[in-house]
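[1] no sequence on this one, just coordinates:
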């Protein structure tokens, strides 16, 4: 195969919990990663395995977390005043490399790429970002039916969901992607309000 493609064991849509929120956000390296390996830990999960190595080749969707986190930290080092949400938005929208689902013969893999392959060097120039705040995420969770007990576990605060919340809280989250689950051959209306903030030069194209 021609790299990059998404591994067959990678998590793909639809998101079983919040279907109208596109996951994953973005693609990062996660297969055959040469990783540092502490001598305090064995090479396998077998309790009888006492072997230790300095490095190991490991694969898995969790391996991409380290690369995405490192890329976010890299971009944030240039913009320490920007929110984590703005940094994620820049990584998703600023020239991520588009991927081709036909490379592995699985067009459904399109829903496993997110915004494309991560490109932290281009994301340094934030440009337009989709920023949001904690209240917006709380409203989204409330619209999904989460109760005060769950919200308190998540936020550490006692939060009462408003009774006049829209049922379309996921669509209204100022998120840098849009997705809607619909039924084949049935018309639907899905408004996605978004607000972009220019954090680049005032005079730019």
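    Nice, I can see it. A quick note: this is a predicted structure, and the numbers were derived from the prediction, not measured. Numbers count the residues shown, from 1 in each chain.
[2] Please count neighbours and contacts with C-alpha atoms only from this point.
    Fine.
[3] Name the next helix or strand following the longest helix seen in the chain along the chain.
    Secondary structure of the chain per DSSP state H: the longest helix is helix 63-78. Next along the chain after helix 63-78, taking DSSP states H and E as the criterion, comes helix 84-93.
[4] Tell me which residue of the chain is furthest from the middle?
    Here the centre of the chain is the reference, and by C-alpha atoms, centre = their mean the most remote residue is residue 48, at 36.8 Å.
[5] how about the helices in the chain?
    With DSSP H as the criterion, the chain has helices at 63-78, 84-93, 120-123, 134-143, 148-155, 169-172.
[6] Report the inter-axis angle for the longest one versus helix 84-93.
    This means helix 63-78. Helix 63-78 runs at 110 degrees relative to helix 84-93, counting by axes from the mean of the first three to the mean of the last three C-alpha atoms, to 10 degrees.
[7] Can you point out the buried residues in helix 63-78?
    The neighbour-count check on helix 63-78 (16 or more other C-alpha atoms under 10 Å) flags 63, 64, 67, 68, 71, 72, 73, 74, 75, 76 as buried.
[8] Can you tell me which of those is closest to residue 122?
    residue 75 (9.3 Å; C-alpha to C-alpha).
[9] what residues are up against the spatially closest residue to that closest one that is not a sequence neighbour?
    Using C-alpha to C-alpha, 6 or more residues apart in numbering and skipping residues adjacent in sequence, the residue nearest residue 75 is residue 124, 5.3 Å away. By C-alpha atoms under 8 Å, 6 or more residues apart in numbering, residue 124 lies in contact with 75, 78, 90.
[10] put this beside the first:
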């Protein structure tokens, strides 16, 4: 489910082009250098800054390791205050201070994603297009979607049915 995380994105004081009216209407002649803005355009820079902050503590970490640190240390969000529940905010609200020292992390490299794509039935041509690698599925062990070393887990079933699934993950310190 997406998104994996939430970040500040509502009522953010941000730089504003003086070429654009304050209210973005033709009859508004006011010119300002800053405006209060909301949306993913405001949330994304916060998440990017948090990732850069974590990277400054762990310069050798992969993007997957940094994402894991952000996800596993996020503040859980209450479904009482968020009617969309976890389908709207994933692991929770980013907490950069905790993410800098997460303890254990889930890491994944290119070969992990190639195995995942092979397990999903991608052709060698499709894999090369995505990864720019000549790796063939016959050279790696195929993995199913639930085997990708990723910090979130998902499983669906029909109402009333019982289901059991073992998720394999590797964590590193």
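    Perfect, I can see it now. Note that the structure is a prediction, hence the values are computed from the model and not measured.
[11] hang on, the earlier thing: will you turn the helices of structure 1 into a markdown table that also has distance to residue 197 of structure 1?
    Listed next are the helices of structure 1 as a markdown table, based on distance: least, C-alpha to C-alpha, whole Å:
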| stretch | distance to residue 197 of structure 1 |
| --- | --- |
| helix 63-78 | 17 |
| helix 84-93 | 9 |
| helix 120-123 | 15 |
| helix 134-143 | 16 |
| helix 148-155 | 26 |
| helix 169-172 | 16 |
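[12] Of all those helices, which one is nearest residue 53 of structure 1?
    Closest approach to residue 53 of structure 1 among the helices of structure 1 is made by helix 63-78 (18.2 Å; C-alpha to C-alpha).
[13] Residues in contact with that closest one: which ones?
    27-31, 33, 82, 87-88, 91, 118, 120-121, 123-124.
[14] Stretch 94-101 of structure 1 now?
    4-5, 107-110, 113, 115-119, 122-123, 125-127.
[15] one step back: how far away is the alignment partner in structure 2 of the residue nearest to residue 75 of structure 1 from residue 73 of structure 2?
    Per TM-score structural alignment, the equivalent position to residue 124 of structure 1 in structure 2 is residue 100. Look at residue 100 of structure 2 and residue 73 of structure 2: by C-alpha to C-alpha, to the nearest Å, they are 9 Å apart.
[16] what about the strands in structure 1?
    Applying DSSP state E to structure 1 gives strands spanning 33-36, 55-58, 128-129, 197-198.
[17] Present those as CSV; the columns should include distance to residue 156 of structure 1 and mean neighbour count.
    Output for those, formatted as CSV (distance: least, C-alpha to C-alpha, whole Å; neighbours: other C-alpha atoms under 10 Å):
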stretch, distance to residue 156 of structure 1, mean neighbour count
strand 33-36, 35, 13
strand 55-58, 36, 14
strand 128-129, 28, 21
strand 197-198, 29, 12
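[18] Would you mind giving those as CSV with distance to residue 23 of structure 1 added?
    Output for those, formatted as CSV (distance: least, C-alpha to C-alpha, whole Å):
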stretch, distance to residue 23 of structure 1
strand 33-36, 22
strand 55-58, 23
strand 128-129, 18
strand 197-198, 23
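[19] Which among those is found nearest to residue 22 of structure 1?
    So among these, strand 128-129 is nearest, using C-alpha to C-alpha, at 17.1 Å.
[20] what's around residue 118 of structure 1, how many residues?
    25 (other C-alpha atoms under 10 Å).
[21] Surely it and residue 24 touch.
    No - contact criterion C-alpha atoms under 8 Å: residue 118 of structure 1 and residue 24 do not qualify, at 11.8 Å.
[22] Just give me the match in structure 1 for residue 163 of structure 2.
    Counting by TM-score structural alignment, residue 163 of structure 2 lines up with residue 188 in structure 1.
[23] ok, now residue 51 of structure 2?
    When structure 1 is aligned by TM-score structural alignment, the residue opposite residue 51 of structure 2 is residue 72.
[24] For that match, give its distance to residue 126 of structure 1.
    Plainly put, residue 72 of structure 1 is 12 Å away from residue 126 of structure 1 if you go by C-alpha to C-alpha.
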